[in-house]
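1. dropping a prediction and its sequence here:
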Amino acid sequence: MTDSIHSENAPEPVGLYPHARRVGNLLFLSGVGPRKKGSKEIPGVTLNPAGDIIEYDIEAQCHSVFQNVKTILESSGSRWENLVDVTVYLTNMRADFATYNRLWAEYFKDAQPCRTTVEILSLPTPIAIELKCIATID
């Protein structure tokens, strides 16, 4: 059985896709970024009038994206501790990895999913981090 899940508490997807899909006891989250629900606001980002990034705070974005993942997990009947695999996309590995890695260690001190971190050129919105997650549902 496959169920599409749309969380009322998470930021709206930027395309035609669900926040998550449940297949058996596995939960697959679509890419999750740090945007705030109900707006296009991205914590810690300053844009110029053309919408290009002037500066950003990776720490603020990490806190926000982790919260968004947690919100989607809980809305889907799962929880943070049930994460089993996370792929992290960073737009600037050299500048942001140390901060992101430090925050990861704080958030995942007790529950440690598998993790892959890759650098990409850009993301569809002016964000510096996005997570793709797989979790279990009890």
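-> All right, it came through fine.
2. CA only for contacts and neighbour counts going forward, please
-> Will do.
3. after the longest helix along the chain, which helix or strand is next?
-> Determined from DSSP state H, the single longest helix within the chain is helix 58-75. Note on helix 58-75: by DSSP states H and E, the next helix or strand toward the C-terminus is strand 83-90.
4. which SS class is the residue sitting furthest away from the middle of the chain?
-> Within the chain, the residue lying farthest from the chain centre (Cα atoms, centre = their mean) is Pro49, at 25.8 Å. Following DSSP: H, G, I helix; E, B strand; the rest coil, the label given to Pro49 is coil.
5. for comparison:
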Amino acid sequence: MSDAVRTDAAPAPVGAYPHARRVGNLLFLSGIGPRDPASNAVVGNVHDAEGRLISYDIDAQCRAVFANVRAVLQASGARWEDLVDVTVYLTDMAHDFKAYNRVWAEYFPDPATAPCRTTLGITALPTPIAIELKCVAALTSPLLHAGED
């Protein structure tokens, strides 16, 4: 049995997929970026007069993507502490990894209880964002969370 999750508390998916899907006691989150749920604007992006991206704030994007992940977890009946595995996609590993790692440590101060993490440097994401997270959470009781969307 599986249950799809969608929520207005996180930015709308950019394709035909749910924010998350529950399968048994696991919750799989689709890739989540740092777009603002209300405006759909990318947090931290700066554009020139012609609308071209000229810079971005990786710290702001990290915090926004964590907030969006938290919103999807909550809509799914899960908690931040339920995260067990996170795949991080950065479009500029050389420039952004240190800042990302610093923000990660604020959100997960104890490495012993932090989720596992893999960080990949990639050339682009589907929208003009610098970071995207793909997460897996473990639910303590999948039946307890059923119907809480």
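-> Yep, that arrived. It should be emphasised that the depicted structure is a prediction, and the values quoted were computed from it without experimental measurement.
6. got the angle between the longest helix of the first structure and strand 83-90?
-> Here helix 58-75 of the first structure points in a direction 150 degrees away from that of strand 83-90 (axes from the mean of the first three to the mean of the last three Cα atoms, to 10 degrees).
7. so which bits of helix 58-75 of the first structure are buried?
-> Going by neighbour count (16 or more other Cα atoms under 10 Å), the buried part of helix 58-75 of the first structure is 58-59, 61-73, 75.
8. among these, which one sits closest to Ala20 of the first structure?
-> Ala20 of the first structure has its nearest neighbour among the buried residues of helix 58-75 of the first structure in Ile72, at 7.6 Å by Cα to Cα.
9. the closest one pairs with which position in the second structure?
-> For Ile72 of the first structure, the aligned position in the second structure is occupied by Val72, per TM-score structural alignment.
10. so what's its match up against?
-> By Cα atoms under 8 Å, 6 or more residues apart in numbering, Val72 of the second structure lies in contact with Val5, Arg6, Thr7, Ala9, Ala10, His19, Ala20, Leu29.
11. at 7 Å what do you get?
-> Thr7, Ala10, His19 (Cα atoms under 7 Å, 6 or more residues apart in numbering).
12. also Thr46 of the first structure?
-> Applying Cα under 7 Å, 6+ apart, the residues contacting Thr46 of the first structure are Ile53, Ile54, Glu55, Tyr56.
13. got these as CSV, with neighbour count and distance to Asp96 of the first structure columns?
-> As requested, the contacts of Thr46 of the first structure are exported to CSV (neighbours: other Cα atoms under 10 Å; distance: Cα to Cα, whole Å):
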residue, neighbour count, distance to Asp96 of the first structure
Ile53, 14, 15
Ile54, 10, 16
Glu55, 11, 13
Tyr56, 17, 10
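14. now those in a markdown table, with secondary structure?
-> Converted to a markdown table, these look like this (three-state DSSP):
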| residue | secondary structure |
| --- | --- |
| Ile53 | strand |
| Ile54 | strand |
| Glu55 | strand |
| Tyr56 | strand |
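15. nearest to Tyr100 of the first structure among these?
-> Nearest member of the contacts of Thr46 of the first structure to Tyr100 of the first structure, counting by Cα to Cα, is Tyr56, at 13.3 Å.
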